[in-house]
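1. okay, predicted coordinates and the sequence, questions at the end:
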Amino acid sequence: MKTFKIKSFIFLLATGFCFLATSAFSQQVADKIIVKVDNYIILKSELELSYQNYLEQSDQTPPPDAKCGILKQLLFNKVMYAKAEIDSITVLDEQVEAEATNRLSTMVQRAGGDEKKLEEYLGKSLADIKEELLEPIKEQLTIQKMRGEITADAKVTPSQVRKFYKNIPKDSIPFLPAEFEVAQMLVYAKVSKQEKERVRKQLLDIRTRIKAGEDFAKLAKEFSADLGSAAQGGNLGYRERGELVPEYEAMAFSLKPMEISEPVESEFGFHLIQLLERRGNLINTRHILIRPKPSKEDMVYTNQFVDSLRNLIVKDSLTFAKAVAEHSADRNSKNNGGRITSMQTGSPKLVAEDFDYNTYLILDTMKVGSVSPPLPFRSPDGKEAVRLLYFIDKSKPHQANLKDDYEKIYQAALNEERAKMLDEWFYTAIKELYIDIDEEYNTCGLLEGI
């Protein structure tokens, strides 16, 4: 049997603008069904959009069979989705709803936090945008779950890793860019008691208005600083225990259905919470979030506090790791000495593309082992903070080798093993499915060897 390797073409499914651009894009393409897999289809517009995404992400001339490779990946995904239905592999509707809410929030942030701008750009309401996200997100999450089950037993031994590396042609061994190891200590500005009291009073006034008959959803859209949920009338969808910050969760689980809480303070600000429904350890809530705003004096005090910690670190009276453990507000790095990890790989070894432009410029002026002066910082959700950066280490650009890059080579070998398992699974799975390919695309050899 002749098999094909799952190629590493970039295929973005339901990632905000890319997915929602499909409707506009398809108007420019003479759309038609090009592949059927049981009850699921692949449209010509899907292929063309995925190909355009690939071209935009790649800085190299695409190979002649690039579009066929992308279609193979699309077909593979549809086969997994169809087979998941047969095998009763499902994801919870609540999980799909929560992911749709998160992605809509991200889209609003990318639009500068302007909901109307996003609606105008896409030509539809936020409610319609979210509705269109649900099905492709369900498909994507199901495929991820199916892929995980297929490759759950994948493993490679050290000898297999070495063999994998030796089999790479010398002229194909990747040249790795410089890698950085950086830690941060993040301190949010403390706001005054007077400012916190102002926010509490504002939320109590809003609570009174709701109890008097005003619409919670309308007031959430008007006042809430949580832009993603505000677009949905403050609704966060169904969440399990442990998914929400402790203060919010404790209050939400103590409420009766449709009851509205007093203002609750968390690390994000103050919440007015309404419990919509509870199903065991699942709760469906909505909220209005208002953040106290630090004054100029608050920012000056925070900057001075962080600078005093820096002086202790520079004098070796305090380690950076201890300062992070005692004072940093970044939960993602607090327990590992403040090390920043890549959002793409989760690795603490970062490349230039992992940093925003300003952070990279700062690192470019620092020496390994040094600590930056206090730096102003704004979190993705708009909170004002001050941070220190600790430049731990920097590697030189080099060709990958087993001594310095074993973990990367191990992951590459493991991914190859997973790809083999997926290939074998694919050619078994398609025998259980009805597949019809448009004649125009038969030259791609999608089912070659069957």
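-> Cool, the structure landed.

2. drop to CA atoms for contacts and neighbour counts, all remaining ones
-> Noted.

3. list the contacts of residue 22.
-> If you count contacts by C-alpha atoms under 8 Å, 6 or more residues apart in numbering, residue 22 has them with 45-46, 49.

4. which ones among the residues you listed map onto helices?
-> Among the contacts of residue 22, the residues falling in helices (DSSP state H) are 45-46, 49.

5. among those, who's most crowded?
-> residue 46 (24 neighbours; other C-alpha atoms under 10 Å).

6. OK, contacts around that residue?
-> Per C-alpha under 8 Å, 6+ apart, neighbours of residue 46: residue 22.

7. that one and residue 143: what is the separation?
-> 17 Å (C-alpha to C-alpha, to the nearest Å).

8. can you check residue 123 too?
-> 29 Å.

9. repeat for residue 176
-> Distance from residue 176 to residue 143, by C-alpha to C-alpha: 31 Å.

10. and residue 23, by the same measure?
-> 23 Å.

11. can you pull out the helices in the stretch 251-400 of the chain?
-> 296-314, 320-327, 357-364 (DSSP state H, counting those that start in this stretch).

12. using TSV, lay out the contacts of residue 22 together with distance to residue 10.
-> As requested, the contacts of residue 22 are exported to TSV (distance: C-alpha to C-alpha, whole Å):
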residue	distance to residue 10
45	16
46	13
49	11
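
13. from the residues you listed, pick the one nearest residue 324.
-> Residue 324 lies nearest to residue 49 out of the contacts of residue 22, by C-alpha to C-alpha, at 44.5 Å.

14. try this one side by side with the last:
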Amino acid sequence: MQQKTTILKYIKPLILTAFFGLVSLPTSAQKIKIDGVTVVIGKNIVLDSDIEKFKLEVEQRSEGKIKISDCEMLEQLMEQKLLSHHAIIDSVTVSDAEITSNVERNIQYFTQQYGSPEKMIKAYGFNDLEDLKNELTIIEKENLLIRKEQEKITEKIDVTPEEVRLYFNGLKEKGELPQFPAEIELAQIVINATPTKEENERILNKLNEIKKEIEDGASIRMKAIINSDDPGVTQNGGKYPVTKESNFIKEFKEMAFTLDIGQVSKPFKSQFGYHLMQLHEVKGDTRIASHILMQPNISEEELTATKEKLENIVADIKAEKITFEDAVKQFSEEKETKNNGGLIINPSTGESKFDLTRMDPAFYARVSDLKKGEMTEPFYDVTRGGDKMFKFILMKNRTDTHEANIVDDYVKVQQLALQKKKEETITKWSKEKIKDTYIKLADQHRKCNFIRNWKKETNK
């Protein structure tokens, strides 16, 4: 049972993202010849190629720690198809907005990976963006149906403190207590380096000059290549497909849906700097727009003054003239952390703790040697949007790699116990649903020794 739980650690995220995400597209999209049907479950099928593809993915994702057989992989895929089939029977619904949001997120992610929508479409063998969206829409709908069916099956499942204790003791008796990795909690104080009023005015005047030149017939693409601070301009001429569900910033989307075809916007501001936009095409719910981004310069004098201000704050904290928490309230200029004592939230989990082994390498190098209560020296940083700043980081708390214990790790053990109980509930549900679901398994896989009775043998 422990082996199955370990496999599920890698299978579940894979099935719910890669299998129903862009990774699964090449089989259909690149017009590879139709391969054999391994199993039919209701109206759903699993192909021979799916087994090998996702077995390899699990092994790669686990860095070779998990070697999964074809039969084990097939059983996990059948479980997903069973959930999908019964989600329809149970009238589980998903909204168009949810599907569209996931589709757009996938498109934006892979556009960034390939450099442009055209390169992404070519890589996956589609005719155009709409062709890709239609395929992704089908895939994402099934993904959401599976997730909601799982939630429906387990919505009333909970664990009591006694169940958590019994679960922990069971792991301890079998020598299977998990090792929890080193975790840290960090807080920071940030002082922004801001451009002068004169510099902002210079940028606005320049953009207004460019606006007039474009309106007089100049190419926004050429103006972008010469003037834009957006690195994407060299790959796509600054041209982007924009929908209301896109992951673009609010100001960018709002402007794209305000303009008429051919119209050039007034300069507008966002967290990235100042923009100029021209709308080129309207394709259904999608606007095709180009933009020029210009970011104000910050002088060396301003950068030096910002650093010195932060160094004085650090000196006052070390001299105990002010507490770190009071210094955050009084001086820090980062909205996200100013009102919670400077505490940095892990964007991957929404919690304050970071797994030290999974941090960005540059960030890891800066904080990995800090002990609890120690601070980094002030250092320069720049956001993805181009905001420049100086900051320093405090190690608020640190827990080194250790074997789970019920006192310090109760919440984590509780989550593991709840996950196990939900898995057992879905396993029980599957066992019952298999009995009255149409299942046709290819002969070459009937030799598999499945955990559940997919072969519907009477002696099981």
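-> Thanks, I have the structure now. The structure presented is a predicted model; accordingly, all values stated were derived computationally and were not measured.

15. if I pick the residue positioned nearest the centre of the first structure, what's in contact with it?
-> In the first structure, the residue lying closest to the centroid (C-alpha atoms, centre = their mean) is residue 343, at 7.8 Å. Residue 343 of the first structure sits next to residue 354 when contact means C-alpha under 8 Å, 6+ apart.

16. residue 390 is in contact with residue 371 of the first structure, correct?
-> Yes - contact criterion C-alpha atoms under 8 Å: residue 371 of the first structure and residue 390 qualify, at 4.5 Å.

17. what distance do you get for residue 245 of the second structure to residue 277 of the second structure?
-> 19 Å.

18. do the same with residue 158 of the second structure
-> 52 Å.

19. out of the two, which sits in the more crowded spot?
-> Set residue 158 of the second structure next to residue 277 and count neighbours by other C-alpha under 10 Å: residue 277 wins out with 25 against 14.

20. mind checking which helix or strand the closest residue to residue 128 of the second structure other than its chain neighbours is in?
-> Here the nearest residue to residue 128 of the second structure in space, its sequence neighbours aside, is residue 121; by C-alpha to C-alpha, 6 or more residues apart in numbering that works out to 6.4 Å. Applying DSSP states H and E as the criterion places residue 121 of the second structure in helix 117-123.

21. do the same with residue 46 of the second structure
-> strand 44-47.

22. read off where that strand ends up in the first structure.
-> In the comparison with the first structure, strand 44-47 of the second structure aligns to the range 40-43 (TM-score structural alignment).

23. so how far does the matching stretch sit from its counterpart in the second structure?
-> Superposed on the second structure, stretch 40-43 of the first structure shows a mean distance to its aligned partners of 2.4 Å (mean C-alpha distance after the TM-score superposition for the first structure).

24. which SSE is residue 156 of the first structure in?
-> Counting by DSSP H and E, no helix or strand carries residue 156 of the first structure.

25. let me know how buried the counterpart of it in the second structure is, in neighbour terms.
-> Residue 156 of the first structure maps onto residue 159 in the second structure when the alignment is built from TM-score structural alignment. Using other C-alpha under 10 Å, residue 159 of the second structure has 14 other residues around it.

26. return the residues in contact with residue 159 of the second structure.
-> Per C-alpha under 8 Å, 6+ apart, neighbours of residue 159 of the second structure: 414, 417-418, 421.

27. now do the helices in the stretch 1-150 of the first structure.
-> 17-26, 44-57, 66-86, 93-110, 115-122, 126-150.

28. which other helices and strands contact the strand holding residue 46 of the second structure?
-> Strand 44-47 of the second structure is packed against strand 37-41, helix 70-89, with contacts defined by 3 or more C-alpha pairs under 8 Å, 6 or more residues apart in numbering; DSSP states H and E.

29. the shortest one vs the first structure, average offset?
-> Right, strand 37-41 of the second structure. In the superposition against the first structure, strand 37-41 of the second structure averages 2.4 Å from its aligned positions (mean C-alpha distance after the TM-score superposition for the first structure).

30. who touches that strand?
-> For strand 37-41 of the second structure, using C-alpha under 8 Å, 6+ apart, the contacting residues are 45-48, 78, 81-82, 85, 437-442, 445.

31. same thing with stretch 346-356 of the first structure?
-> Residues from elsewhere that reach stretch 346-356 of the first structure, judged by C-alpha under 8 Å, 6+ apart: 177-182, 339-343, 360.

32. drop anything exposed from those residues.
-> Burial by neighbour count, 16 or more other C-alpha atoms under 10 Å: within the contacts of stretch 346-356 of the first structure this picks out 179-182, 339-341.
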